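Enquirer: this is a predicted model, with the sequence first.
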Amino acid sequence: MSGQTSEGNDYPLSGSPVLNIGTDAEGIVVERPNRFLCVVDIVKPEKLRSELVHVHDPGRLVDIVYPGNRVLLRKASSVKRKTAWDLIAGDIKGEWVLVNSAWHRKISEWVLNKKIIPFLSDIGTVIPEQKFGDSRLDFLLRENERNFWVEVKGCTLAMDGVALFPDAPTVRGKRHLEELIKARDEGHEAVIMILIFRQDAHSFAPNGELDPDFTMTFRKAVDSGVKVFPIQFSFENNTIIFQSLLPVFENK
């Protein structure tokens, strides 16, 4: 692989807790009838009957949500829900991997508040969920007269030490990249923040084999000056832990 950008991986805040996400049960996946549902046999703290569980993640998660794999669950906060449980994490090689994108906002806000990314360390104003073009991007940051448009993606797939996004074809993700390119064309700064939840990853790359259209647009975005920051986290004792920023490697 060639083509690398990196901020290094030696950080004073490495190992810092980011967010506690309480879980209520551990179970074994029985089946996944569709993208947003799975059936889980609850085995801890006590053995219960199979439960229908909501999967709050747009990916395929084929190496995480499959029959026989261990998962962590959280009771749904709303009694009006069709499913009483949410999927929080799955087991990969004995380590828990967060697979619930509902927490991405709080994690990325922690990154911004703690100034983990040097490129964004002088930001004065953080505004979430702002419309740009035909999309709603995750953050608009302001530093004096400069605007920084930020889109956040979660990454749960890794192969041969490389974190890969996406793990399912994403027209929406491609459109977000196109908006960031447009932002650069209009003189703004633009950033992709990749939240990586795999401990076996040592670098990041777009998943060209699975989604060549996204990958081609990713390359265009980087060439236009869009900054890419892959940030690695672990999930230990129900707590998200910041690890480091990873380098970007890309096949040419």
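Expert: Looks like it came in fine. Because the structure is a prediction, the values reported are computed rather than measured.
Enquirer: only C-alpha atoms from now on, for both contacts and neighbour counts.
Expert: OK.
Enquirer: I'd like the distance between I123 and T5.
Expert: To T5, I123 is 21 Å away according to C-alpha to C-alpha, to the nearest Å.
Enquirer: with E178 instead?
Expert: Noted for E178: a distance of 20 Å to T5, by C-alpha to C-alpha.
Enquirer: next up, a structure to set beside the first:
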Amino acid sequence: MKLPPLWSGVLIARYKRFLADIRLDDGRVITAHCPNTGSMRAVNVPGCRVWVSWHDNPKRRLPWTWELIELPDGAMASIHTGRANALVQEAIESGGILPLDREWALQREVRVEDSRLDFRLTPGSGEAVWLEVKQVTLKEEGCGYFPDSVSTRGRRHLEALMALRAGGDRAVLVFLVAHSGIDDVRPAAHLDPAYARTFEGACEAGVEVMMLGCEITPEKITACRFRRLH
């Protein structure tokens, strides 16, 4: 995924979930939109170098958007959760990363009872494949974890995947690892024990778990480092 032109600066503070104050390299202090509703545990680090994009849209209240951060250990992370699905879709369509090697009709944001799942892939014959994508940026003690705070919505998505698998479809949870320093992902039982229990139940029920890592630069994000976790 090629990124739009980015400006670099230093993070001053993220606040009110959707706002971040940043001092650009030219000395200007801007307020940027923070496109991440999570806790951003471990990637909200004031003083770190960050990159922002600028959008010429008069309907936007804030023209700047926070995109990337370089963490103290040198790892790069994308904080823009809106890019996760596009990266996974690129991986699906390339045919070379996710092991979904047939011709598919792809639907996005498909409603399943009281939830929406990110993708439904329908082959010419055989079972449908449902995918839910979760972006991972939390690294602790050398490992990646999801979620980074209590996630009732995440548990609902796992329950929806289990129900679909019980009905005969293929169900897949994809951890899109938007952090160059993460090589493995586990459920964050220390932050959300209920999610971890539901995750284990989903694995036992036949839900597949895949990890797709990323190489990240200020110019592009490349989905790579595929691993099957379960």
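Expert: That came through fine. Bear in mind that the values here come from a model prediction, so they are computed numbers and not experimental data.
Enquirer: which position in structure 2 aligns with I42 of structure 1?
Expert: Aligned counterpart of I42 of structure 1 in structure 2: L24 (TM-score structural alignment).
Enquirer: closest to the centroid, which residue in structure 2?
Expert: By C-alpha atoms, centre = their mean, structure 2 has its centre lying nearest to Q135, at 1.8 Å.
Enquirer: which residues touch it?
Expert: T81, A84, F175, L176, V177, A178 (C-alpha atoms under 8 Å, 6 or more residues apart in numbering).
Enquirer: in three-state terms, how would the residue nearest to L87 of structure 1 when sequence neighbours are not counted be classified?
Expert: Nearest non-adjacent residue to L87 of structure 1, counting by C-alpha to C-alpha, 6 or more residues apart in numbering: L73, 4.8 Å away. Using DSSP: H, G, I helix; E, B strand; the rest coil, the structure places L73 of structure 1 in strand.
Enquirer: translate L73 of structure 1 into the numbering of structure 2.
Expert: By TM-score structural alignment, L73 of structure 1 lines up with V52.
Enquirer: what number of residues lie near that match?
Expert: 24 (other C-alpha atoms under 10 Å).
Enquirer: tell me which of E178 and T5 of structure 1 has more neighbours.
Expert: Remark: of E178 of structure 1 and T5, E178 carries more neighbours, 20 against 15, as counted by other C-alpha under 10 Å.
Enquirer: isn't there a strand covering the more buried one?
Expert: No. Counting by three-state DSSP, E178 of structure 1 is not part of a strand but helix.
Enquirer: ok, D24 of structure 1 - contacts?
Expert: With contact set as C-alpha under 8 Å, 6+ apart, D24 of structure 1 has these partners: P45, L72, L73, R74, K75.
Enquirer: start and end of stretch 123-143 of structure 2, how far apart?
Expert: 35 Å.
Enquirer: actually, stretch 35-49 of structure 2.
Expert: By C-alpha to C-alpha, the extent of stretch 35-49 of structure 2 from end to end equals 17 Å.
Enquirer: got a list of contacts for it?
Expert: By C-alpha under 8 Å, 6+ apart, stretch 35-49 of structure 2 touches 8-14, 17-18, 65-66, 69-72, 77, 79-82, 137-139, 148-149.
Enquirer: buried stuff in that stretch?
Expert: P35, N36, M40, V43, N44, V45, P46, C48, R49 (16 or more other C-alpha atoms under 10 Å).
Enquirer: turn those residues into CSV, columns for secondary structure and distance to E113 of structure 2.
Expert: Shown next, in CSV, are those (DSSP: H, G, I helix; E, B strand; the rest coil; distance: C-alpha to C-alpha, whole Å):
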residue, secondary structure, distance to E113 of structure 2
P35, coil, 27
N36, coil, 25
M40, coil, 29
V43, coil, 33
N44, coil, 34
V45, coil, 38
P46, coil, 41
C48, coil, 42
R49, strand, 42
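Enquirer: if I read this right, D192 of structure 2 contacts S151, doesn't it?
Expert: Yes. Under the criterion of C-alpha atoms under 8 Å, D192 of structure 2 makes contact with S151 at 7.1 Å.
Enquirer: the more surrounded of these two?
Expert: Taking other C-alpha under 10 Å, D192 of structure 2 and S151 do not tie; D192 has more neighbours (18 against 15).
Enquirer: counterpart of the more buried one over in structure 1?
Expert: The equivalent of D192 of structure 2 in structure 1 is D211 (alignment by TM-score structural alignment).
Enquirer: P128 of structure 1 -> structure 2?
Expert: Counting by TM-score structural alignment, P128 of structure 1 corresponds to R108 in structure 2.
Enquirer: please name the nearest non-neighbouring residue to its match.
Expert: F119 (4.6 Å).
Enquirer: distance from the chain centre to stretch 160-172 of structure 2, please.
Expert: 21 Å (C-alpha atoms, centre = their mean, to the nearest Å).
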